[in-house]
Every structure is written in C-alpha cells, then in structure tokens.
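*Asks:* Give me coordinates for this.
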Amino acid sequence: MKPEVMSPVGGWPQLRAAVEAGADAVFFGVEGFHARAKVGFTNEELPDLMRALHERGVLGFVTFNILVFDRELRGAERQLIHLAESGVDAIIVQDHGVARLAHEICPDLPIHGSTQMSITSAEGAELARRFGASRVVLGRELSLRDIGRIAAATDMELETFVHGALCVSYSGQCFSSEAWGGRSANRGQCAQACRLPYEMLVDGVHRDLGDARYLLSPGDLYALHQVPDLVNLGVNCLKIEGRYKDADFVALTTAAYRKAVDEAWAGLPLSVTPGEERDLEQVYSRGLGPHFISGTNHQGVVRGRAPRHRGVRVGTVRGTTERGVLVELSEEVKPGDGLVFDPANWRTPEGREEGGFLYGLWQRGRQVEAVRPGETAELRFGRGAVDPSRVRVGDPVWRTHDPTLGTRVRPLLEAHDPIHTRPVTAHFRGHVGEVPALTLTDEGGRSVTVTLEGPLQPARNRAVDEAGLREQLGKLGGTGYHLAGLSADLSGPGFLPVSALNALRREAVEGLTALRGQAPERRITPRLDEVLREVAPQLSAHAPQPRLHVLVRTPEQLDAALAERPDSITLDYLELYGLKPSVERVRDAGIPVRVASPRILKPTEQNLQKFLLSLNADILVRSGGLLEGLQEAPNLPTLTGDFSLNAANVLTTRALLDLGLNRVTPTHDLNARQVTELAALVGPGRLEVIAYQHLPVFHTEHCVFCRFLSQGTDYTNCGHPCESHRVALRDERGVAHPVMADVGCRNTVFEGRPQVAGAHLTTWLDSGLRDFRLEFVHETPEGVREVIRAHRAFLMGELSAPALAARLQALSDQGTTEGSLFVPEGFDRLPALPVL
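*Replies:* Down below sits the predicted model:
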C-alpha cells in the first residue's frame, strides 16, 4: 500500500496548508492529554474539523500521547468517548493502560502506539499490539536497516518520522524537565534542557569543546532522499514533526514529501530541485540531515554550535567597516533578508547574536543590486541593528528569514479553490424513456447516485454522448475532486440539456461530500468502572519488614555493597558480558542478585535476552521489547519492571504485572504522593520505589564519548573512550551531571545531585511500601557504604527523617534534591482518586 504522508497541525492555518499541499493524514491535539500543550483544537471544534477533513479525503489522528495519572482516569475516559464519537480516524497513545482502556471503550477506534512508547524492535511493536494498537510510531534513532528488520518481523503497521526536530533523548525516556523544572516531557511540558549549553568535564578536568557548547542539541531530521527506500521497505506512514511550526513550514514540507512519495510509488527518481531543498532549510532548520536513519555517525548528529533555527548559510565574515560587515557570499542575498552573524555563543556568554534585516549591499563604495556567490560585499543594516564590533572574522552568516519565501507558499495558503483534489469516477446511465442517473464513486469506494425527475427524451439534434459527458462532468473546479474515470451506458439516442447535466453533477458532488463527511457508526461503552473493579488489589494482612535493594554500576561499588549485605544487589554494568563473575560473587555471598537490562533493544540486539537468561539471575526489566520477548521463555527468573516502562497509573501497572512482573517501579513522572496513591490502588507489595538515585535525565543514542573524545563515528572505530574516562556535563548553574554509556553505546546523563526520598519515607512506610532501592552512579565505595548505612538506620528507627536528609546532604559535594518526588502546592485540590 502506498504510504501516507502525515503532517503536523497546530491550528487552522496549518490544517489548511496540509490539506492543500497533499497530506493524506494530519495529527493534532484536542484540549488536554496531548504532548504539545500550547497548540491544538477544542472539543467543540472537533466534530466540524473531522467532517471537513473527511470531505477532503484526509485522515485525522488525535494525539493522546501523554502518561495519564490516576486522578485523571475519569476525565480520560470522557475524552476518549468524545474522540470516538467525533469520528477521529485514530488516536496516538503513549500510556499502555490508556491504550487498552480506549480499545475496550471503542473497539472500532484504531489505536497507534506513540513514539513515546520507545518502540525500537518488532517485540516492542508486539507489546503495543497486546494493548490494542494496530500501528506503532518507531523511534527516530533507527536506521533503514533496522526499520527493514522490524518490517520483516511483524505485520503491525509502521510509521516513521522523516522530517523535523530531533530529541536528543529517546522519546518517553527523558526526565530532564521533570528533574529540573517540575515539568514532565511525558506530559507535554518539555522544557528543552537539551537545547541549553553545557561544559564537558573529562576525568574532572574542563575540556575545551571549541564552538560546540550546545553538545546535546541535535540537528533536524531531513529524510527526503530516503523516501524511496522507506517506500520499498513497506513503511505505512511517513510523518513530519512540527505541531509548533507555522503554516509555511507545514505547506513546504508536506508538498515536498507528497511529491517524493508519489514519485517513489510510480518508480520515478526523486526530482527535488536545489531551490526546493533550500526552501525547506530556509523555513526552519537547525541543520538538516538524515542522521540516524542513514546509520550511526556520532560526529554528525550534534554540531553543537547553536540550538536554534539557522536557516540557510549565505556567507562568511571577512571583515567589518564603520557602517557594515564584509561578507564573502555563498548564496545570493537581497534587501529585506533577515541575517544573523553566528558567533558561537561560547564567545558571547550572554548569548546575544548580532543580526537584522539587510538594508543594502555595497561593493567598491557603490550600492549594488546583486552580488554573485564567491564575491565579497559590504552588508549594511538599519541604524543600530548590528554592532560591527561584535562581529568577528570567520563567523558564519545565516539567512533566517527570506521575504520571498511567502510568495512561493502563498498559493497553498490563500487559494479560494481546493488545490489538492481527490479522484472520483463517474458512471452515467441514460436510456431514452427512462430516468437518467449519475453515480459518483470516490477513492474509498463510497458512491452516490442521483437522478433527474423526468425520463430522458429522444434527441432531435445533438444527442448526449461520452465526449459531452466527459466535458461537463469533468468541470469539478472548486469541489475538491477531479474526474479520474468515466463510463457511460447510453441508449437512444437521447437528449439532455447541459443545464440538467450540470445540475446532476452538482447534486452528486454535494451528496458524495456529505457522505464522506459523516462520522462512522461505532460501538462505544464506558468501561472504566468495570476495569477498575477487575484490577482491585489483593492486600496482605501482614506487612513484611522493609527491604533495601542496592543497584551498583562498578565492581568497586559492588565490593562496598557486599560488605553491607543489603536484601538484594542489582548489577548495571557498562559491559554486560563482564557480568557473570560479579553475579557469582553476589550469589556466593548468599545475597539475591539481579541484572539490569538495557532500556533500548534494537533488532540486532535481541541476543542480549538469551545472555541475560543465561546468567541465572533475576532481571530488572527496562525495555518493553524485552518484556514481550520474555513472554514465551521457559523457567523465567523473577522479573521486576523498572521506571522506564512508564507505569503512571493503576491500569498500566496492573497490566505490566499481569505480564509476569513481580514488582514494578513507577515512572519518575509521579511525585511522592502519587506513588503512595498508586500503592493503594495496586497493592504496596507490588511496587519497588527508589529512595536514593541520580535521576536519569537523558537517555540518548548520541554518544558524547565518541563525539568529543574520539574521531570515530561509532563503536567500531571510536576506541571506546567510555571505558577509560569519566565524563560529566556542567550546566549554567555549575552542577556537573555524570554521563555513562551502556552496552549498546547509548548514553545516560544523570542528575548530578542525588535525589533523596527521605522526606517521604515515613509516609511510604505507613502506606505499606516495603521495597526500597538505592541506586549509585559515580559514588565512591565509601559513599556507597554510607548511603546504605544511613537508610538502614532510618528503617530500623535509629535515625529520624531530618537526620537522614542531613547525612545524605553531607555525603554529596553538590548537595541533594527532592527532584521529581516534590509534591506541588494544591495537589490535594486535584480530582479524587478512582474508587476500586
């Protein structure tokens, strides 16, 4: 099947642009429960919006792509019912439990697993199918080869991003906004901490990164040249990112990918012109490239010079004058262009960039209209717009605004008649003495038949024929259709006035349009109350003694943990294949042992499942794909689901437990009070909560070790600096955040300050929670021992909560934080918990 082109829509202008540029589908949010909180449509607008889309043959997919909290479940059910009744073509869902609830409420409403589900394998896609999904949006970190392997291993529909902003972190696995601002990226409140500048510390020493201060800010995805490959792989939908972008962006990108898909489907070569590519870069770009889709190259994903829109590079500064800047031009510029001189903000700590609208060009003392690429000209700006003393030789010059771009986009934005039309076929039946009938059929097989009131009369002069029918029935301008085929059943000869034939055509078009705009009939039944009764917890009458579970990341930390003899030890090593001796050490000490799985598993990494099982240790499951893969494995060890499975409510937590997990660690999107409430809903014995950790703020395919400590492109030629160096990223507040690599060469950036739950431990204990985990990153062995001892003393009643907090504060040279556990003021005024 020909893949859909799907466009982002943040409002009505973008919607019109997408439709006229040829989108097969658009995606957008409706009020709450979507990950672009500042844009979208209202519930009242939705029925009319869907009718308008369907009349034009465009699918409307609604983003329901946030984690849903327990106090929001009733509101979520009401919203899901409204979406189903309004005729949306699918919902894009992150939360597994909400996906299952939606499927039970309306089995006829298609569900698409969001990229926020972190799906990077066929197993991950199959897990989404368990929860009702018929399509999944793949992670943006997959290569063409990875996508092909997934397509060959599942019959799930696959959707992949082809254009727009890249997150440095895997979608659904970023907690930076939660850690540093109390805002959740999984809740549509991303603070874009990845677009901020950082300094790199290597083994404690500052490393000069030159102009790459924005070392976590990737360029934008541009996969237009990979469209033929994606079509050949059988990908079902190509998706453009950008619900915050304007109508110009939507129009240009949609038109480009519409053209590319049509050409690839027809077996034609891509015919994109340099001018069209330049327009795509001009309308919005942080630097375009295929990035991961063409394979891993850590030197190319993040340039790091600037985090914002750059547009098209037009030249390089060669000097300054009293009135302007001398620039060697690589592109033609003209008065009215918006230009910026890129100083790389490492040289201007306040972040200010010089730039403005070009007033004119001068050469040899005379104003000129044009300058050829390769020549140097003096660029002058309005009074006070540019301070030449702040512009340096060698600075790149970018055109961030091209006023002529609007003239090329305007036809798509201001057309009175539809530009992109849908095919219809017509069948005319005209027998003399019988009532003539016209049937119009659209591309989806929907048909409307209209008739005249009286019979067809014999022709006296010119008889109705196929040529005349084609001429009159093909006059579909302004309707959104074009005539793709005509058949006629004529007997007579008969006569039909042109006015009557035109009336038939208009009536048929109106009838077909009305039919296309009708909302589908769907079975819709409220199901939340019944589902909640099904997941009611079975509470134990006897609460066990509190247990301390310790997670270590180095053999030295393991030595310290063994000396303190916690209730279990989890090994989370960079080198998985060095785990076996450590597993045996823990087992020989008589302590239960677990191994932590990677958070991401790609198609070529599925053999890690066999390796983990071969260790004969319990497993901390961090990957949805791994959890699915383990469903058919015999003689499973004890499985604990980690935070990365994003259990945010009772429905998701209970569903994960039903897949064989013994306990689940809630997502870091929950505050301490929400953790307590979740314990009451699922049973406190089914949760394992983290009392001490460095919050994993970014989990990224991009490797900063490879990018900045080697000349290599990936693990095959980087020299593995991650094995011999410690790296931290220091933010503008002066806090250094450790970076660690995992077995897949993915990096995790951890919050530099330990997140401690001391202020909430008493409440957690009172709620019945008994399994507490302590996680270590760069702590010394002595630090590991002291943290374990402090928590054990608290649990034994030998240390108060304030004393615990004080001791942990003293152990950290950067202080501690409450982080994601902070309970905001007014939390108790939120809707009540669902009653089980």
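*Asks:* From now on I want contacts and neighbour counts done on CA atoms only, so please keep to that.
*Replies:* Fine.
*Asks:* Tell me who's in contact with the closest residue to residue 106 other than its chain neighbours.
*Replies:* Excluding its sequence neighbours, the residue lying closest to residue 106 (Cα to Cα, 6 or more residues apart in numbering) is residue 524, at 4.8 Å. Shown in contact with residue 524 (Cα atoms under 8 Å, 6 or more residues apart in numbering): 81, 84-85, 105-107.
*Asks:* Second chain to compare with the first, below:
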Amino acid sequence: MSLRAELLAPAGSFLSAKAAVNAGADAVYMGGRRFGARAYAVSASSGEEDMLMEAIEYCHLFSVKVYMTLNILFKDFELKELFSYLKPYYEAGLDGVIVQDLGAASVIRRDFPDLKLHASTQLAITGPEGVLLAKRLGFSRAVLARELSLEEIRRIHERTGLELEVFVHGAMCYSYSGACFMSSLLGGRSGNRGRCAGPCRLCYETGGKKAFYLSMKDMETLDLLPELLSAGAYSLKIEGRMKSPLYTAGVVSVYRKYLDLALSGRDFSIEEGDREILREMYDRGGVSNYLKRRNGPEMLSLSERAFRAERAEISEPIRENYLKRERTLPLSADFYVSPGERASLSLTLLSGEGEEIGEIRIVKETEEIAEAAEGRALLPREVEEKLRSCGGSGFRLEKLSLRMEGALFLPISSIKRLRREAFSELRRAILEKRRRRTGEAGQGEARG
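*Replies:* As a prediction, the model looks like this:
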C-alpha cells in the first residue's frame, strides 16, 4: 500500500512556526489576531507585528503549508468582517482555514472559493455521517475528535474518502472539543470563543478526597504511527499552540523521525531516548490515548505534577539544532564580469540532491561598470567571500562559478549590493508563486 502523510505542527508565535519548519513539519496551523480558539496565544495577543503573515512568508520559502485557525463560533457582526480580515492572508497564499462555525464556512466558500476548508475538531466529528456532511458543505478535510479508536478512523476513511486529520500528540480535553461548556458556566470564558480557562485541570474534592479528577494525561502515539497511516489518517496533528518554541521543535523533530520511518516500510521501533525528549518537552505524569482503549482511571493525571528542572542534555541540542541554527535553501550561483561591462549574478534553486530545479532563476547586474585595473585588481577570493556571506537571507551557495575576464576593478560594495538584491529578488519570486489575487472573487462586506 502506498502511504502518504502530512506532519502538522502547532504555532502560537512566529518563533514556534519557525521552530516547526526547522524541525521538519510539512505544515503548521496558527491563529491571527482574531477568531481563533486560542485567544491567549502570542500570535493573537501581540500588539506588534502580524506574526501570521510573517509565518506564511517563512513557511512558504521552505514549501511548508500554513493553515489559519478560524475555529470559534462567530457573532453575526463578525461574519460581516470576515472578508476584509481574511483577504490579506488569502492573497499572501494562505493554504487553508480550520473552521468550526458553519456560517463562517459558507461565507469563506462564497468569497474565497479556492481556499481549502478544514472542519475543526471543535465540530466534534465522531463518525462517517459527520464527515459526509462536512464533505457536502464544501470541506476538503475533517479534523476528527480525539476520542476515536483506530477502527473508527478506519471505518470513516473507508466510507467517506475525505482527507482526515488526526491528533497524535499533546493535551486531551476531558469532554469533546466544541461541546464543553464548563469554562463558560464556571467563569464566563467560553471555549467556543477561544477563551477556555481549563477548569478540568483544577483540583476538586469529592467524598472528602481532593484530586485532579478531570485532568487527562497527554496523548502520545509514536508506537501507533504505522497503524494510524494504515487506518487512513493523512494529516498527523500535534497539539500545543500555547506551548513554547522548544516544545514545538522537540516534539516535531521526534515525530518527523518516526513518521519517515513508518512511511519507509522498514522495521519500526522506538528508541527510549526519543521518548525521553517527549517527556522532557511536557509531562503530565504519563501518556494515554483513545486509539486502543475506551476509558479508565489510567487515562487521568490525578495527582499534581511536581516541578521538574529542565535537563540541559536534552533541551540544549534541540535549541542548537532548531531554534538557533537557521534553515537555508541551497543555490547554484554564476558570477560573470569583464572590463567595460556590468557584473552579473545568476541564482538557481537546487533540490536536496544538488540538482537544479530550474523553475525559478534570477539574474541581476551591478549598477557600476567594471574597469580594467590600473592598480590593485579585484581578486576571485574576495568576490567569493562576499557572495557566500548569506547570513540571514535564508539561502546558502552550494555551487559557485566565478568567471572574471582579465585584471579588473569593481568596488566590493557593488558586489555586496548585487548579492543582497539578487537574494531579495529570488525570495520575492519564490513567494510570488504562492500568492493570489482576490479580484472579483468576493465582496463579503458589500453583500452583508
């Protein structure tokens, strides 16, 4: 059987989105400043830059998809604002939206017909009937409830044929997402408006005994990845938009390793050191899931977790590899200059195997014209040094060809400016391939 899959990572901030990309995610899901089910995530509460727009550009540079969370229940006046809110992200190339409110889904389908709709887990879809309804309503993917078994996922896949997204790691709610009103009733903060206060994580008393009776252990499914793929799960989703970039990087890197192993068809086994990484990232006193069980006290984290100091031997390699180290795209570069002409720099994207992709090729020239050297001539090593200074650009030169005709003079500043402008134009060209034009596709506010 030919298997394919997407590793979907959480991003509550631009730094988390960057960590997810660097650690190997195929896609990230992230909220903007409004209408997301995590109103207290950094991306929603920051008064500074638009982190989602920044994340879209960074992710698309490395061919990683971005899904925007619009997974709350909307008020009528908010539906009228949805077109203008979503338009800039749509034009930037947003790959899909995760939606709970069926009215919002209808508006999006009308105004942005080519934007993919994903039915949120907040819709509490637990069977084929719910998935088939989502399909009829225009959704291209259903995010299944976390309470399903492997066999239930398999049955849904076989009966519906719709793309399925399944949670594989992270926090579990005591109740069905989207159908829980505990936070709203106890404190006036509705989970269906993105403001869940997490009352199920509090200590309660019954029969004279205090414990965390509603606090679920976290989900972890490393051992079950081959079975999930076989059951028909396509997008494997990691929970954690409220968690740190370190959490995102650590968890994504481990799941990337074992998802690739599962897809390869080779013998599948988990190294204990990788389980330790997951425990170090976040630990509620054990792990559980519904994939092969229905209930039981073993699924609850009844006692309060003791504080645990960070273990540098686990966290520091993750910081170095995914948070501090910049991910870059490999390039082939051709520099040519001769007296009486402008120097030119040609850039071509390379594949991971070092072959030219060829779809995007940039050629830039200097403003200054090279002259025959009367004194000290420009040296090839000087040119190479300046061209290879790629820090912060998102690129690296894997191949560099220098052709310099005779002894000539050209200011070093001119070569540095040529490199910067060429890199900037290449970046724009890559991102432009993902951009859209709204045109007459929608006039949401005008229609009311």
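*Asks:* Overlay the chains and give the TM-score.
*Replies:* Scored by TM-score structural alignment, normalised by the length of structure 2, the superposition of the two chains gives a TM-score of 0.77; 392 aligned residues with a Cα RMSD of 3.5 Å.
*Asks:* hang on, the earlier thing: CSV for the contacts of residue 524 of structure 1, including neighbour count, secondary structure and distance to residue 150 of structure 1?
*Replies:* Output for the contacts of residue 524 of structure 1, formatted as CSV (neighbours: other Cα atoms under 10 Å; DSSP: H, G, I helix; E, B strand; the rest coil; distance: Cα to Cα, whole Å):
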residue, neighbour count, secondary structure, distance to residue 150 of structure 1
81, 17, helix, 32
84, 25, helix, 30
85, 19, helix, 33
105, 20, helix, 30
106, 20, coil, 28
107, 17, coil, 26
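*Asks:* Which strand in structure 2 has the most residues?
*Replies:* Criterion DSSP state E: the longest strand present in structure 2 is strand 356-369.
*Asks:* Tell me the residues of structure 1 aligned with the helix or strand following it.
*Replies:* Heading C-terminal from strand 356-369 of structure 2, the first helix or strand you meet, by DSSP states H and E, is strand 371-372. Under TM-score structural alignment, there is no match for strand 371-372 of structure 2 anywhere in structure 1.
*Asks:* Stretch 90-101 of structure 2 too?
*Replies:* Taking TM-score structural alignment, stretch 90-101 of structure 2 hits residues 84-95 over in structure 1.
*Asks:* Can you tell me what sits against the matching stretch?
*Replies:* 46-47, 50, 59-68, 99, 106, 109-117, 519-520, 522, 524, 646, 652.
*Asks:* ok, the aligned residue in structure 1 for residue 138 of structure 2 - contacts?
*Replies:* Mapped onto structure 1 by TM-score structural alignment, residue 138 of structure 2 lines up with residue 132. Shown in contact with residue 132 of structure 1 (Cα under 8 Å, 6+ apart): 99-100, 103, 111.
*Asks:* can you redo those residues as CSV with distance to residue 664 of structure 1, secondary structure and neighbour count?
*Replies:* CSV is the format used below for the contacts of residue 132 of structure 1 (distance: Cα to Cα, whole Å; DSSP: H, G, I helix; E, B strand; the rest coil; neighbours: other Cα atoms under 10 Å):
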residue, distance to residue 664 of structure 1, secondary structure, neighbour count
99, 19, helix, 29
100, 18, helix, 23
103, 24, helix, 20
111, 25, strand, 27
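*Asks:* And these, which two are furthest apart?
*Replies:* Farthest pair in those (Cα to Cα) is 100 and 111. Separation: 9.1 Å.
*Asks:* what residue of structure 1 matches up with residue 20 of structure 2?
*Replies:* Under the alignment defined by TM-score structural alignment, residue 20 of structure 2 corresponds to residue 18 in structure 1.
*Asks:* what's the helix or strand for its match?
*Replies:* helix 12-21.
*Asks:* what's the mean distance for that helix versus structure 2?
*Replies:* Helix 12-21 of structure 1, aligned to structure 2 and superposed, deviates on average by 1.7 Å (mean Cα distance after the TM-score superposition for structure 1).
*Asks:* And the contacts of the helix or strand following that helix?
*Replies:* The C-terminal neighbour of helix 12-21 of structure 1 among helices and strands, as given by DSSP H and E, is strand 25-28. Applying Cα under 8 Å, 6+ apart, the external contacts of strand 25-28 of structure 1 come out as 4-10, 15, 18, 40-41, 58-63, 243.
*Asks:* Repeat the analysis, applying 6 Å as the threshold.
*Replies:* 6-9, 40, 58-63 (Cα atoms under 6 Å, 6 or more residues apart in numbering).
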